[in-house]
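Student: what follows is a predicted structure for the sequence shown.
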Amino acid sequence: MNVVPNPVTVGPVKIGYGQPLALIAGPCVMEPGDLTRRIAARLVEICGELGVPLIFKASFDKANRTSGSSFRGPGLQGGMEVFRQVKAETGLPVTTDVHETIQAAPIAEVVDLLQVPAFLARQTDLLEAVAATGRAVNVKKGQFMAPWDMKNVVAKLQDFGAAGTLLTERGTTFGYGRLVNDMRAIPQMQETGAPVVFDATHSVQLPGGGEGGKTTAGQREMIPTLAKAAVAAGCDAVFLEVHPDPDKALSDGPNSLRLDDLAGLLRTLLRVREAVAG
């Protein structure tokens, strides 16, 4: 296997060895109107005040919703236009999910970091397609995978010539409708040579735990606990889905952080990071 680039460069942001704690954040899905752009602008203000490197995240299509009737987003063309506007207005690098091989190239024309969803972490053709774009790639560890299994994902991406590889821990399936986090996964995945991101919001999901099993529920109150533990365990970046009013969010509201709570949480995480580094 080729040497894994670390730190990984995404626009002006560097994630990995010797770098400050970074944040990947934004709404779960692009909602109608200008909400996505307003969230991005607020994130710039918060992270600018705290000196936290930021990558903006939003999904243009939630292709893995629990119910077929759930809101999915504006689609590829509409989503890329939103990202163009966000980048023009904020200067932020952006990231989004790639669900199919044919999406990789058009997404990479706009998006700086391509994200492979956890359910697709082992899909070789998809990994090859995202690596071929010349963009850095973030792969979420499958809920069904052990941390050490991700070495094979890293090997595939390096063999395909990926410009940079990030791995994200987002919980492991434990029984029916429950996820758990083993913080040992963070240093274990870092042994691959790739920087590791901790997804504190998807980790508190209760898959299929919503009304009639048609939606995903979540334990939003546990986000700070898991985020603090992950930073103490040495993660290189934190992933948070945020929304001004999570109870009204069109996707993943129960496990999204209230936007007004972000600054306080980041201050705490930075203190944890400083304590661990010291």
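Tutor: Sure, I can see it.
Student: every contact and neighbour count from this point should use C-alpha atoms.
Tutor: Noted.
Student: now the helices for the stretch 101-250 of the chain?
Tutor: 104-108, 124-131, 150-159, 185-190, 223-232 (DSSP state H, counting those that start in this stretch).
Student: among those helices, which is nearest Glu81?
Tutor: Ranking these by proximity to Glu81 (Cα to Cα) places helix 104-108 first, at 10.6 Å.
Student: list the buried residues of that closest one.
Tutor: 104-105, 107-108 (16 or more other Cα atoms under 10 Å).
Student: which residues sit against it?
Tutor: 76, 80, 98, 114, 129-130, 133, 135 (Cα atoms under 8 Å, 6 or more residues apart in numbering).
Student: want to try TSV for those residues, with neighbour count and distance to Phe174 as columns?
Tutor: Shown next, in TSV, are the contacts of helix 104-108 (neighbours: other Cα atoms under 10 Å; distance: Cα to Cα, whole Å):
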residue	neighbour count	distance to Phe174
Leu76	15	33
Met80	20	36
Val98	25	26
Leu114	25	28
Ala129	20	31
Val130	31	30
Thr133	19	35
Arg135	23	33
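Student: and those residues, which of them are in strands?
Tutor: Among these, the residues falling in strands (DSSP state E) are Leu114.
Student: nearest to Ala227 among the contacts of helix 104-108?
Tutor: After measuring these against Ala227 - Cα to Cα - the closest member comes out as Leu114, at 22.7 Å.
Student: returning to what we had before: which of the helices of the stretch 101-250 of the chain sits closest to Leu23?
Tutor: Per Cα to Cα, nearest to Leu23 of the helices of the stretch 101-250 of the chain: helix 223-232, 11.4 Å.
Student: quick one: the closest one to chain centroid distance?
Tutor: 15 Å (Cα atoms, centre = their mean, to the nearest Å).
Student: what is the end-to-end distance of stretch 143-159?
Tutor: This stretch, stretch 143-159, spans 24 Å end to end (Cα to Cα, to the nearest Å).
Student: for comparison:
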Amino acid sequence: MRLGDGIFFLIAGPCVIESEDLVLKTAEQIARIAAAHKVPLIFKSSYDKANRTAVSSFRGMGMEEGLKILQKVKEKVGVPVLSDVHGPEEATAAAEVLDVLQIPAFLCRQTDLLLAAGKTGKVVNVKKGQFLAPWDMANVVEKLESTGNRKIFLTERGASFGYNNLVSDMRSLVIMRRTGYPVVFDGTHSVQLPGGGGKVSSGQREFVLPLTRAAVAAGCDGLFLEVHPSPDQAPSDGPNMIDPGQLNQLLGQVGRILRALEDGGER
């Protein structure tokens, strides 16, 4: 049985790889929390954040060093790993380590990237662009399926709503599920305020938990949550990331919602 086919799952980790020590310690902590709540974990951290607000923004440790660190997460923590890929050649190289290739939201319509990711045979998680309607993701799915790959996740991360603002439309989860593939709700990027800090993006962390609870109740198959031990000191996405304590609290709430849905015959 695949994740999403009756098995609720979690994608979580720091926004960007800052150091080997931080990544390994955070992965171990998140893995313990996920195991306590009996939620399968895919660890996420980006070796390169190519879409940053300013040229001076921290992007990560780069693909070569980042993949070495993610390989250590696989070996020492024993969980699958995910990172963003930005070009066709990069997808092929990254697939040697990554279990899940993530297509960033702003690249979700890049045909050559999607085809290259699909051809690796790895799971491909596509973030829905902030500029796309949920039904437009059917075309993204068609591109991936053309490679023979059926291991696909679709992730909702909010839609542009005026300047420096996003809104989460829960209908999107239902609509994208009609493609037949698992749909993930990105609870942390959905509260981001893109470019809202001038040369950095801002965010509204206080809305992560309520929006995530709503998405679970609406029927998503998994969650994407960026988790950092000290979000306010993080060099990327700090204002919208949560800490491990908040993750533990949220997964407890999610478990109760899922049980209520099962009791009502909704899952």
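Tutor: Looks like it came in fine. If you're wondering where the values come from, they're calculated on a predicted model, not measured in any experiment.
Student: on that earlier part again, mind putting the contacts of helix 104-108 of the first structure into CSV with distance to Asn152 of the first structure?
Tutor: Putting the contacts of helix 104-108 of the first structure into CSV (distance: Cα to Cα, whole Å) gives the following:
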residue, distance to Asn152 of the first structure
Leu76, 29
Met80, 31
Val98, 19
Leu114, 18
Ala129, 16
Val130, 16
Thr133, 20
Arg135, 19
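Student: give me the number of residues near whatever residue of the second structure lines up with Phe56 of the first structure?
Tutor: Under the alignment (TM-score structural alignment), Phe56 of the first structure pairs with Phe43 of the second structure. Using other Cα atoms under 10 Å, the number of residues around Phe43 of the second structure comes to 30.
Student: for the alignment partner in the first structure of His228 of the second structure, give its distance to Ala194 of the first structure.
Tutor: With TM-score structural alignment as the criterion, His228 of the second structure lines up with His243 in the first structure. Using Cα to Cα, one gets 29 Å for the distance from His243 of the first structure to Ala194 of the first structure.
Student: try Ala230 of the first structure
Tutor: In this view, Ala230 of the first structure and Ala194 of the first structure are 16 Å apart by Cα to Cα.
Student: and Gly48 of the first structure, how far from Gly171 of the first structure?
Tutor: Distance from Gly48 of the first structure to Gly171 of the first structure, by Cα to Cα: 29 Å.
Student: how about the equivalent of Leu157 of the first structure over in the second structure, what does it touch?
Tutor: Matched by TM-score structural alignment, Leu157 of the first structure corresponds to Leu144 in the second structure. Counting by Cα under 8 Å, 6+ apart, Leu144 of the second structure makes contact with 114-115, 117-118, 150, 152.
Student: then Val94 of the first structure?
Tutor: Taking Cα under 8 Å, 6+ apart, we find Val94 of the first structure in contact with 55-57, 83, 87, 111-113.
Student: what residue in the second structure is paired with it?
Tutor: In the second structure, Val94 of the first structure lands on Val81 (TM-score structural alignment).
Student: in space, what's closest to its match - neighbours in sequence excluded?
Tutor: Closest residue to Val81 of the second structure apart from its sequence neighbours, by Cα to Cα, 6 or more residues apart in numbering: Phe43 at 4.7 Å.
Student: mind listing what's buried along stretch 202-220 of the first structure?
Tutor: Buried-residue list, stretch 202-220 of the first structure, by 16+ other Cα under 10 Å: 202-209, 214-218, 220.
Student: what does stretch 231-239 of the second structure give?
Tutor: Buried residues in stretch 231-239 of the second structure, counting neighbours by 16+ other Cα under 10 Å, are found at 231, 234-239.
Student: and if you look at stretch 152-159 of the first structure?
Tutor: Residues of stretch 152-159 of the first structure classed as buried: 153-158 (neighbour count, 16+ other Cα under 10 Å).
Student: again with stretch 42-58 of the first structure
Tutor: Using 16+ other Cα under 10 Å as the burial criterion, the residues of stretch 42-58 of the first structure that qualify are 42-44, 46-47, 52-58.
Student: return the subset of those lying in helices.
Tutor: 42-44, 46-47 (DSSP state H).
Student: mind putting these in TSV, distance to Pro7 of the first structure included?
Tutor: Shown next, in TSV, are these (distance: Cα to Cα, whole Å):
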residue	distance to Pro7 of the first structure
Arg42	27
Leu43	23
Val44	22
Ile46	24
Cys47	20
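Student: Ala277 of the first structure: which of those is nearest?
Tutor: Closest to Ala277 of the first structure, out of all of these and judged by Cα to Cα, is Cys47, at 20.4 Å.
Student: pretty sure that closest one contacts Ile55?
Tutor: No: the criterion here is Cα atoms under 8 Å, and Cys47 of the first structure misses it with Ile55 at 10.2 Å.
Student: of the contacts of Leu144 of the second structure, which stay in contact in the first structure?
Tutor: Listed in the original numbering, the contacts of Leu144 of the second structure still in contact in the first structure are 114-115, 118, 152 (both residues aligned by TM-score structural alignment, their matches' Cα atoms under 8 Å).
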